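Q: Return a 3D structure for these sequence lines:
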Amino acid sequence: MFAMMEASRQEALHFAQDPATGLKAVIAIHSTRLGPALGGCRYLAYPDEQSAIHDAMRLAQSMSYKAALAGLEQGGGKAVIMRPAHVANRGALFEAFGRFIETLGGRYITAVDSGTSSADMDCIAQHTRHVTSTSRGGDPSPHTAMGVFAGIRASAMARLGSNDLEGLRVAIQGLGHVGYALAEQLHAVGAELLVSDLDAGRVQLAVEQLGAKAVPCADLLATPCDILAPCGLGGILNAETVGQLHCAVVAGAANTQLADLAVADSLQNRGILYAPDYVINSGGLIYVALQHRGESLTTITAHLTKISERLTEIYAHAQAEKRSPARVADSLAERLLYGR
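A: Alright, predicted model coming up:
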């Protein structure tokens, strides 16, 4: 366990269980160098405890890098709750999790993530103030989508020579809160949408409201397009799937899209521009971090412009150094975090 922590430079791992509610939770704190660790809470069914721990650690590291490159005074952390097969009282489980967070004394601030909602955050907030994304705070998804949209325009400029998205074929994998909001923004500027999602109802809605073309989930990655926007769960880009791609740009909202950094090199070798996920999808983090600090919506929206500016900087370095944007982004984040 300590070897795993050292390899990714994790500061701490915290575990809690509450037999009365069924809570089994892990909080990974990657870094508090720039400020309190902030990161969402996942509530998912994991095959085993090790998978849950690994998920928390890799996402906590990503959150540290994301906060650093977004220019936020925040560290990176992540919580995962192993969803039990049967839950007698979901509210009580999240209240127990709130008590767990409070014991950390403000070193970790939680937020919504896969499997959790603002209602869950409201339960947590009954026992700690170190929580955001509550019903009162609002949904960060629209701000994530705004940032991804701006990042797609910056990526199109870098790879295709123009940030005009009209007529471009954009394949969106995943039509959740962020993916659908992104689809709406792309539709508004005249992009041609190809969409897939496990929820057939979401796909049908996009077809009817946005004129999108439905593509089976198994076929989307191999479908020719200008821009691929992964907006579901992570890990979709690996040694096998990269060879299937027929696009110029990969730029989407999903976390940890790459199986490993070698995949980023493969994309680079194929001439496919990759927008580092933790840079392009940082709009939600910007929103929850600044909203938690009491900043105005005007200030938050202005801060979102840093996403496209940072991506443009990363692409310039990548071109000059002939390296993948993913490796450049890691180097820039590590310089901010560790001074190297």
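
Q: For the rest of this, base every contact and every neighbour count on C-alpha atoms.
A: Will do.

Q: ok, now which ones touch the closest residue to residue 116 other than its chain neighbours?
A: Spatial nearest neighbour of residue 116, excluding adjacent residues (CA to CA, 6 or more residues apart in numbering): residue 43 at 5.9 Å. For residue 43, the contacting residues are 80-83, 113-116, taking CA atoms under 8 Å, 6 or more residues apart in numbering as the criterion.

Q: In contact with residue 138, which residues?
A: Contact partners of residue 138, counting by CA under 8 Å, 6+ apart, are residue 118.

Q: if I look at it, how far off is residue 146?
A: Between residue 138 and residue 146 the computed distance is 15 Å (CA to CA, to the nearest Å).

Q: What about the residue nearest to residue 248 when sequence neighbours are not counted, how many residues nearby?
A: Excluding the flanking residues, the one nearest residue 248 by CA to CA, 6+ apart is residue 272, at 4.9 Å. Residues within reach of residue 272, counting by other CA atoms under 10 Å, total 21.

Q: Proceed likewise with the subsequent sequence, for comparison:
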Amino acid sequence: MFDKPAFAGHESVHHFFDRKTGLRAIIAIHSTALGPAAGGCRMWNYATSDDAFVDALRLSEGMSYKNAMADLPLGGGKAVIWGNSKTDKTPELFRALGRAIATLNGRYWSAEDVGVSVHDMAHAAGETKYVAGLPSGKAASGDPSPVTARGVFLGIKTAALRAFGTDDLNGRHVAVQGVGHVGAYVCGHLAKAGAKLTITDVNQEALDTVSRETGASVVAPNEIYDVAADIFSPNALGAIINPETLPRLRAKVIAGGANNQLSTPDLGEKVKERGILYAPDYVINGGGIINVAAEISGVYDPAWVDGKVTRLVATLGEVLDQAQREGKATNRVADAIARQRIGR
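A: Down below sits the predicted model:
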């Protein structure tokens, strides 16, 4: 475990198994330097347990950076459940997850993520108070995806301003990978702004809905990288910018809500060499955790959330501008700022 590059100095990693419900979960806590670790719970049918483990580590580290860049009093953590989100979910499984979270005594706060809904997490909340993003209850704010999507949309405009000299998206062609929780809302914002959309997803029902509502064209998942778009917006899973896909991209901007978009940090330099402007994922997609942080505080204030999202978008602009001035990859600049904030 300790020799994996993804370990990255994690404070602790916890494995949970519940025979009765079939729960197989990992909770990774990267840092509590700024406060209790916080990050969503993902359910995915990983090929191997090692894949689940590495994903938990990468996502947890990303949450440390995300919370630091959003200037939140939270550290970074993440939960992953190894299972099929379409066939393996039960209320009992999520209650078992809640009991697992409770054993950490407040060192980790959870919420929904890929493959998990706010209603799933409500079952977990029946066993522990350390769950946010809930549909009901004190300070409940519901699904944080719309807030994430709003931040992503504003971040796309911020990147567009630097890449094209204007943040006007009318007529801009955007290739959107993933139209689930966040991606569908992002598409809605883009369509309203007049952008031309090409979309893909493994969920045909979601594709049909978004295409019908926005007029988007649809391509097969592996074809999205070849679309002659101005902007590529990844909003699904991570590691999609890699040595195989990067040469195929024809966009001038990469900006989306997916976590861990670069397969390895050195891809940032390769993206820059291609003349592509990359909006670091954990900066542009921090709106959701801001929403969750407001709920964790016990007093949900929409005005505070809006102000934090606005400030986060300004931070993204500052990162892009500093990278341009210093001739560095944008992810390297963001990483350095985040690490300084968490004392690493």
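
Q: After superposition, what is the TM-score?
A: TM-score for the superposed pair, counting by TM-score structural alignment, normalised by the length of the first structure: 0.96. Supporting figures: 339 aligned residues with a CA RMSD of 1.7 Å.

Q: What lines up with the residue nearest to residue 248 of the first structure in the second structure?
A: By TM-score structural alignment, residue 272 of the first structure lines up with residue 276 in the second structure.

Q: My guess is that match contacts residue 252. True?
A: Yes. Between residue 276 of the second structure and residue 252 a contact is recorded at 4.6 Å, counting by CA atoms under 8 Å.

Q: Can I have the buried ones of the contacts of residue 43 of the first structure as a PyMOL selection?
A: What follows is the PyMOL syntax selecting those of the contacts of residue 43 of the first structure that are buried according to 16 or more other CA atoms under 10 Å:
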select buried, resi 80+81+82+83+113+116
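
Q: And residue 214 of the second structure, what's its match in the first structure?
A: Aligned by TM-score structural alignment, residue 214 of the second structure pairs with residue 210 of the first structure.

Q: what's around that match, how many residues?
A: Neighbours around residue 210 of the first structure, by other CA under 10 Å: 18.

Q: which non-adjacent residue is nearest residue 292 of the first structure?
A: Once flanking residues are discounted, residue 292 of the first structure sits nearest to residue 132: 6.1 Å by CA to CA, 6+ apart.

Q: quick one, helices of the stretch 51-200 of the first structure?
A: In chain order, the stretch 51-200 of the first structure shows helices spanning 90-102, 118-124, 141-160, 177-188, 200-210, with DSSP state H, counting those that start in this stretch as the criterion.

Q: Relative to residue 329 of the first structure, which of those is closest?
A: The stretch from the helices of the stretch 51-200 of the first structure with the least distance to residue 329 of the first structure (CA to CA) is helix 141-160; that distance is 14.1 Å.

Q: quick one: that closest one to the second structure mean distance?
A: Relative to the matching residues in the second structure, helix 141-160 of the first structure has an average distance of 0.5 Å after the fit, by mean CA distance after the TM-score superposition for the first structure.

Q: That helix corresponds to what range in the second structure?
A: Going by TM-score structural alignment: helix 141-160 of the first structure matches residues 145-164.

Q: now the matching stretch: how far from the chain's centre is it?
A: Using CA atoms, centre = their mean, to the nearest Å, we find the averaged C-alpha position of stretch 145-164 of the second structure to lie 14 Å away from the chain's own average C-alpha position.

Q: what do you get for stretch 300-311 of the first structure?
A: Here stretch 300-311 of the first structure is found 16 Å from its chain centre; the criterion is CA atoms, centre = their mean.

Q: can you tell me what part of the second structure that stretch aligns to?
A: With TM-score structural alignment as the criterion, stretch 300-311 of the first structure aligns to 305-316.

Q: what comes up buried for the matching stretch?
A: Residues of stretch 305-316 of the second structure classed as buried under the neighbour-count rule (16+ other CA under 10 Å) are 305-306, 308-310, 312-313, 315-316.

Q: Please apply the same query to stretch 270-289 of the second structure.
A: Within stretch 270-289 of the second structure, the residues that qualify as buried by neighbour count (16+ other CA under 10 Å) are 270-271, 276-289.

Q: Which of the residues you listed fall within helices?
A: Within those, membership in helices is found for 270-271, 281-284, 287-289, as judged by DSSP state H.

Q: Appreciated, that's everything.
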